[in-house]
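Asks: build the 3D model from these lines:
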Amino acid sequence: MKVTAIVGRETDFPNHQCDELRLESDDLARRVFRKRTAAGRELKVSLPRNTILRPGDVLLEDGGVIVVVRVEPEWVLAIYPASFEQIAQVGHQLGNRHIPIQIYENEILVAYHPLLESLFQGMDIECARVLRTLEQPFLHIFAPHMH
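Replies: Purely as a prediction, here's the structure:
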């Protein structure tokens, strides 16, 4: 089945059965892909440019059944800077490596890599490898620049 738009949110269809489309967080930023749902429906997804999927988005409504986006949990590195100095150090290290981040109230998340974990541990900056279900992808912002 072809999908060309998000048709709503899961809460918009309270009396429908759900068929899950399980995605990795990086897939949320993909516009064109083919995947099978949990019930075996093959979807050919071709979304408008700049569309970012979110967990709970409905991609298809078909006879009382909706196809809902779900995100698989993944390992990330949660970083917990304890001071402004540590925040600056983390920002410098991640920015210098062009690593996409997600910032929350008490933590900074990055895709897990053991070298980053080792780097921050060596700087005495608290961090932990944690399993999370992300609400958004790690987005790369490509902008030309020079060092």
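
Asks: C-alpha from now on. contacts and neighbour counts both.
Replies: Fine.

Asks: so residue 53 makes contact with residue 28?
Replies: Yes: using CA atoms under 8 Å, residue 53 is in contact with residue 28, at 4.7 Å.

Asks: shared neighbours, these two?
Replies: residue 136 (CA atoms under 8 Å, 6 or more residues apart in numbering).

Asks: buried stuff in stretch 13-33?
Replies: Using 16 or more other CA atoms under 10 Å as the test for burial, stretch 13-33 gives 16, 18-25, 27-31.

Asks: how long is that stretch end to end?
Replies: Stretch 13-33 stretches 24 Å from its first residue to its last (CA to CA, to the nearest Å).

Asks: can you list contacts of that stretch?
Replies: For stretch 13-33, contacts defined as CA under 8 Å, 6+ apart pick out 35-39, 44-54, 64-74, 133-139.

Asks: buried ones among those residues?
Replies: Buried among those by 16+ other CA under 10 Å: 37, 45-47, 53-54, 66-71, 133-134, 136-138.

Asks: go through the residues you listed and flag which are in strands.
Replies: Those of the buried ones among the contacts of stretch 13-33 mapping onto strands are 45-46, 66-71, per DSSP state E.

Asks: one more, so I can put them side by side:
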Amino acid sequence: MIRATRVLRRDDLSGGEIVDRVVLDHGDRHRRRVAMRGLGGTGFLLDLPEATVLDDGDALVLEDGRLVWVEAAPERLLEIRAPSEHALRRLIWHIGNRHIPAEIGVDAVWIADDHVLAEMVRGLGGSAEAVERPFRPEGGAYAGGHAHGHGHAHDHDHAPGGHHHHAGA
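Replies: Model (predicted):
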């Protein structure tokens, strides 16, 4: 089976024959090694040196130089808005405090659809509407967006300005 051994970032794409495309949701775009099949039927082994977040518009480079386009799949998300810039910043703080992936726009934030977080946002004066669109969350300070520097991912609340500790941290 032909292998894809590197990623060409969308900003670096120049030339190259795009022979197929894969459409992946947010979770499936964080990969190192997995068998894949493009929508056009091209089968290949993604075989990267380390786990990598594939971004919408990137291309996977096959061993023979051909390219497979990466496209972000539409997902069910919450689009969060607030009545003011300050109120949106406050909502972003509360969302970030839960360590969940978030895509931050100029006047909205998108997170995975979650009824508990939707109620929290509404309780804090924001709006949370279900939408379907590609999800492109921030990579995070430690890359990948799945963990946040402690070597694991988790979901819990922290008091405003508070600290939390983990064994071995």
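
Asks: circling back to that earlier point, and the buried residues of stretch 13-33 of the first structure, which is closest to residue 86 of the first structure?
Replies: Set against residue 86 of the first structure, the nearest of the buried residues of stretch 13-33 of the first structure by CA to CA is residue 25 (27.4 Å).

Asks: with secondary structure and distance to residue 58 of the first structure as added columns, please give the buried residues of stretch 13-33 of the first structure in TSV.
Replies: Converted to TSV, the buried residues of stretch 13-33 of the first structure look like this (DSSP: H, G, I helix; E, B strand; the rest coil; distance: CA to CA, whole Å):
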residue	secondary structure	distance to residue 58 of the first structure
16	coil	11
18	strand	9
19	strand	10
20	strand	9
21	strand	9
22	strand	12
23	strand	13
24	coil	16
25	helix	16
27	helix	15
28	helix	13
29	helix	15
30	coil	16
31	coil	15
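
Asks: and which of the residues you listed is nearest to residue 128 of the first structure?
Replies: When the buried residues of stretch 13-33 of the first structure are ranked by distance to residue 128 of the first structure (CA to CA), residue 25 comes first, at 19.3 Å.

Asks: show me what the closest one aligns to in the second structure.
Replies: Mapped onto the second structure by TM-score structural alignment, residue 25 of the first structure lines up with residue 26.

Asks: and the gap between that match and residue 104 of the second structure?
Replies: Using CA to CA, residue 26 of the second structure is found at 15 Å from residue 104 of the second structure.

Asks: just to be sure, residue 87 of the second structure is in a strand?
Replies: No: applying DSSP: H, G, I helix; E, B strand; the rest coil, one finds residue 87 of the second structure to be helix, outside a strand.

Asks: quick one: contacts for the aligned partner of it in the first structure?
Replies: Residue 87 of the second structure maps onto residue 86 in the first structure, with residues paired by TM-score structural alignment. If a contact means CA under 8 Å, 6+ apart, then residue 86 of the first structure has residue 125 as its contacts.

Asks: which stretches in the second structure count as strands?
Replies: Using DSSP E, strands in the second structure cover 3-8, 18-24, 30-37, 43-53, 59-62, 67-72, 74-81, 103-104, 109-112, 127-134.
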